[in-house]
Structures are given as structure tokens and as C-alpha cells.
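[1] Following is a predicted model, sequence given first.
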Amino acid sequence: MKSRSSLRSLKRQPGSIVVRRRGRAFVINKRSPHLNTRQS
């Protein structure tokens, strides 16, 4: 899981959900898990 400076391009991918947990933004994608990311 890599950190990204911008999650905007990732949240446009099919199946992506942006979730905020513990002060961080996560992109969770169950269709293609290699798109899972964390932004601090």
C-alpha cells in the first residue's frame, strides 16, 4: 500500500471507496486491490 499526494485519480477508478480512519484517508478497492492507498 503506497502513499499518494493526491487521491483524486484513484477515486475515479471503478469500485473505489474513499474512507477516513484515524485522521488518514484510505482508498479501498476490492475489485483491483493493487489500487489500495493511504494518505496521511
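    On my side now, so go ahead.
[2] from here on, contacts and neighbour counts on C-alpha atoms
    OK.
[3] Ser3 against Thr37, yeah?
    Yes: counting by C-alpha atoms under 8 Å, Ser3 touches Thr37, with 5.8 Å between them.
[4] Next up, a structure to set beside the first:
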Amino acid sequence: MESSKIIFQPSSNIILKHFNYFFLIKIVIKELFFLIFFKNY
């Protein structure tokens, strides 16, 4: 049980990191989109 936990932990950490990066990229794209949108008007 403990050994499997140790094996699982890093992969879940990597997945969480990737999810956080994805979320940040989404926010940045939204901000850029709104900037461009408001600049055109």
C-alpha cells in the first residue's frame, strides 16, 4: 500500500502541474482576447 502510494504521488503531482499550466494558459488567452477585442472597438 505505502509503496504504491509513493509511486502514484509523483505522477499525480505532474498531472496537477500540467493542469495548473493549462489553467494559466487559458486565463492568459482570455486576457489577450479581451485586450484585442476592446482595442478593435
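    On my side now, so go ahead. Bear in mind the structure is a predicted one, so any value in this text is a computation, not a measurement.
[5] Quick TM-score on the pair, please.
    Scored against TM-score structural alignment, normalised by the length of the first structure, the superposed chains reach a TM-score of 0.17; 13 aligned residues with a C-alpha RMSD of 3.1 Å.
[6] re earlier: between Ser3 and Thr37 of the first structure, who's got more neighbours?
    Thr37 (18 against 13; other C-alpha atoms under 10 Å).
[7] where exactly do the helices run in the first structure?
    With helices called from DSSP state H, the first structure shows them at 8-11.
[8] buried stuff in the helix or strand that contains Ile29 of the second structure?
    Per DSSP states H and E, Ile29 of the second structure falls inside helix 2-40. Across helix 2-40 of the second structure, burial judged by 16 or more other C-alpha atoms under 10 Å covers no residue at all.
[9] Distance from that helix to the middle of the chain?
    0 Å (C-alpha atoms, centre = their mean, to the nearest Å).
[10] All set, thanks.
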